[in-house]
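In: here you go, sequence then predicted model.
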Amino acid sequence: MQNPLYLPRQAGFSLIELVIATALSLILVAGVATVYMGSRQTYNARDELSTMQENARTAIKVLTKHLEHAGYTTPARLPLAKAFYVEGDPAPVSKSCGGGASSIAISDPDDLAATLDNDDPNNSGDSIGVVFFADSALAVDCGNELMPLACQAQAAPHPEYAQIYNTFYVATVAGMPNLLCAGSRSTAPLEVAEGVEAMQLAYGLDQNADGTVDNYLDAAAVKLANRWDQVRTIKASLLLRSREPVFNTAEARTYTLLGTDYSRNDRYQRTVHTAVIYLRNLAVNEGV
């Protein structure tokens, strides 16, 4: 008698099991990808934030260092009509100090940005220009360029020849917003800090000569009241932008700089930084 044919039971996965396993794998991969992308975005955000903070520190440090020179008249107390180069003032003209030395080296005097109030949220904000006399103790502009010895106060044919102009403004360079300085001894503007998208400035006035700032006004108000001689401090507020987009989708946000609102709707990360700069040469207790 023949034994019945034995067919072994098939081993492996059924179609339904394969579909379920594939689906679970896809869910797992999607989860891992989500975690990875989230971690990457967090890392990028932290990296960009660190860079923005460093750029802000650099910008404020440079602004403080060079704006503090406003109104320096040397120990001889040379006459200076105004410590600020303001919109409407005559453009500086280079003077010959003898021996081939000239007082201004910048190729285009129009690059020297005058003190100007600009509250248009679609623009880059305010600009500022300050004036001081060069001597053996202080003879460089914001680009670290030296005033020739023949043009410094102790040797210049006329005190006016010894004046140095330092100006600051925000402009876009190669697609990136930057804080720039244009000094009268530099041949061209210099990039100071990357990522500065806007700048607003307010001027602290001591209106009763008691050594204390009474209120802050923008440049337009100070100019209208002709109170540049009462300015003792400058409040600077900067809007910093990340180098690269950080967020996955555009985010609508508003940033306020000294009362001026800047609305943005994109993927860039931004921060606001504000500092007060004390103008030592214009302080009441120094007799100015």
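Out: Cool, got the structure. Predicted, not measured: the structure shown is a model, and the values here were computed from it.

In: C-alpha only now, for contacts and for neighbours.
Out: OK.

In: for the stretch 51-200 of the chain, just list every one of the strands.
Out: Using DSSP state E, counting those that start in this stretch, the strands of the stretch 51-200 of the chain run over 96-98, 101-102, 128-133, 163-173, 176-183, 190-194, 196-205.

In: out of those, which gets nearest to Glu87?
Out: strand 128-133 (9.2 Å; CA to CA).

In: that older thread, how about the strands of the stretch 51-200 of the chain in a markdown table, adding distance to Leu78 and mean neighbour count?
Out: Shown next, in a markdown table, are these (distance: least, CA to CA, whole Å; neighbours: other CA atoms under 10 Å):
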| stretch | distance to Leu78 | mean neighbour count |
| --- | --- | --- |
| strand 96-98 | 17 | 16 |
| strand 101-102 | 20 | 18 |
| strand 128-133 | 8 | 25 |
| strand 163-173 | 10 | 24 |
| strand 176-183 | 21 | 25 |
| strand 190-194 | 29 | 21 |
| strand 196-205 | 23 | 25 |
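
In: of these, which is nearest Thr74?
Out: strand 128-133 (6.6 Å).

In: which strands or helices does the closest one pack on?
Out: Counting contacts by 3 or more CA pairs under 8 Å, 6 or more residues apart in numbering; DSSP states H and E, strand 128-133 is packed against strand 163-173.

In: one more pass at 10 Å, please.
Out: In terms of contacts (3 or more CA pairs under 10 Å, 6 or more residues apart in numbering; DSSP states H and E), strand 128-133 is packed against helix 15-67, strand 163-173, strand 176-183.

In: possible to save those as CSV with distance to Ala221?
Out: Rendered in CSV, the data for these read as follows (distance: least, CA to CA, whole Å):
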stretch, distance to Ala221
helix 15-67, 20
strand 163-173, 19
strand 176-183, 24
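
In: out of these, nearest to Phe132?
Out: Short answer: strand 163-173, nearest of the helices and strands packed on strand 128-133 by CA to CA, at 5.5 Å.

In: how far does the closest one sit from the chain's center?
Out: Centroid separation for strand 163-173 versus its chain: 11 Å, with CA atoms, centre = their mean, to the nearest Å.

In: and the comparison structure, right after this:
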Amino acid sequence: MPARSPFPARAMRLHETGLTLVELMIALAIGLLVVLVAGTLLQQARAAYQEMDDAGRVEETGRVALDHLQQVLRQAGHLPLESLPDGSSQALLPGLRGLDDSRQADVLDPAAGLFGSSTGDGVNHSDLLMLGFFGAPRGSHAEISHCSGAQAPVGKPEEAARHWVIYYIAPGTGDEPELRCRYQGKNGNWTSDAIARGVEAMQLRYAIDSDGDGRPDRWLDASAMPGEAWGRVILVRIALLVRGVQRRPAAPGSETRSYDLFLPGRRSDPAWRVTETGQEQRRRAVFQGSVMLRNQSMAEAGK
């Protein structure tokens, strides 16, 4: 006689349960909502990071470019006085020249007296700066270098031996404007290097000592500077406009933004204002600084 199970057959049946169509749709909707919220938060975090990175890039670029120009301006007109015979520097020309609204650095040769003239093709009407100096002799406390970082040669106290560098704004890779420096290498050939990418405008003003009291009393642009007045420049004011890399579409109906490199006063110049063009906006900032030219004033006082 077969053994009988102590459990009734009805209790052995397995009851299968599942989701209804409504429950399944609700679960899918909640899952999609979670994914959407997570994607939105990720996108916002990414946008915030890009904004901070772009802001940091603009600040760093402006600081580096301005510090570099201020440092090299302090070298303008440098002479190794400790190794020169008396009176040998009196025949030398000023170690500072400039051009308004120009970027044709490749046609200039200050060592040969080719200082050029304004060409009217500067990027955003940017100015061009030429600086001449001699290197420091061995054992000197001074460190004189050109834009590549190499030490400038000492040379004889002659115009042909003076080392010159030329700073200007020009389009770089991808048509991005950048601060560039043109200089002579060891073999005497001119070459050009990028100093800071994203610098889209540079304006310069020069303060001269017109009465010989050692104080700046008149501000001039390069185009208004008489040739003999370059030796009386004792203060240079620099203004740079730097832009970021993140492109943002302009909001519908938004006003076009403008940036003043120098604030208009008794005298104003249209080149001092840069206005955005196109339908894209970028982060921009203006950086300003002033440099006292000690070598220039010392050379002028010694004449």
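Out: Cool, the structure landed. All figures in this text were calculated on a predicted structure; none of them were measured in a lab.

In: let me have the strands of the stretch 51-200 of structure 1 in a markdown table, extended by distance to Ala250 of structure 1.
Out: Shown next, in a markdown table, are those (distance: least, CA to CA, whole Å):
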| stretch | distance to Ala250 of structure 1 |
| --- | --- |
| strand 96-98 | 55 |
| strand 101-102 | 51 |
| strand 128-133 | 33 |
| strand 163-173 | 21 |
| strand 176-183 | 19 |
| strand 190-194 | 22 |
| strand 196-205 | 18 |
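
In: next, count neighbours for the aligned partner of Leu96 of structure 2 in structure 1.
Out: Mapped onto structure 1 by TM-score structural alignment, Leu96 of structure 2 lines up with Phe84. Using other CA atoms under 10 Å, the number of residues around Phe84 of structure 1 comes to 24.

In: closest to Arg270 of structure 1 out of the strands of the stretch 51-200 of structure 1?
Out: strand 196-205 (9.1 Å).

In: structure 2: matching residues for the closest one?
Out: Using TM-score structural alignment, strand 196-205 of structure 1 pairs with 199-208 in structure 2.

In: how much does that stretch stray from structure 1?
Out: Aligned to structure 1 and superposed, stretch 199-208 of structure 2 gives a mean residue distance of 1.4 Å (mean CA distance after the TM-score superposition for structure 1).

In: again with stretch 30-42 of structure 2
Out: Mean for stretch 30-42 of structure 2 is 3.9 Å (mean CA distance after the TM-score superposition for structure 1).

In: how about that stretch: buried residues?
Out: Within stretch 30-42 of structure 2, no residue counts as buried by 16 or more other CA atoms under 10 Å.

In: show me how far it is from its chain's centre.
Out: Relative to its chain's centre, stretch 30-42 of structure 2 lies at 40 Å (CA atoms, centre = their mean).

In: contact partners of that stretch?
Out: Residues outside stretch 30-42 of structure 2 that contact it (CA atoms under 10 Å, 6 or more residues apart in numbering) are Leu24, Met25, Ile26, Ala27, Leu28, Ala29, Gln43, Gln44, Ala45, Arg46, Ala47, Ala48.

In: just put the residues you listed in CSV and tack on neighbour count and distance to Ala239 of structure 2.
Out: What follows is the contacts of stretch 30-42 of structure 2, written out as CSV (neighbours: other CA atoms under 10 Å; distance: CA to CA, whole Å):
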residue, neighbour count, distance to Ala239 of structure 2
Leu24, 12, 64
Met25, 12, 62
Ile26, 12, 61
Ala27, 13, 60
Leu28, 12, 58
Ala29, 12, 56
Gln43, 12, 36
Gln44, 12, 34
Ala45, 12, 34
Arg46, 12, 32
Ala47, 12, 30
Ala48, 12, 29
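
In: which two among the residues you listed are spaced furthest apart?
Out: Spanning the widest gap among the contacts of stretch 30-42 of structure 2 are Leu24 and Ala48, at 36.1 Å by CA to CA.

In: what lines up with Thr64 of structure 1 in structure 2?
Out: Aligned counterpart of Thr64 of structure 1 in structure 2: Gln70 (TM-score structural alignment).

In: isn't that match up against Met292?
Out: Yes. Using CA atoms under 10 Å, Gln70 of structure 2 makes contact with Met292 at a distance of 9.1 Å.

In: what do these two both touch?
Out: Counting by CA under 10 Å, 6+ apart, the residues touching both Gln70 of structure 2 and Met292 are Val236, Arg237.

In: and for Ala252 of structure 1, the neighbour number?
Out: Ala252 of structure 1 has 10 nearby residues by other CA under 10 Å.

In: remind me which helix or strand it belongs to.
Out: strand 251-257 (DSSP states H and E).
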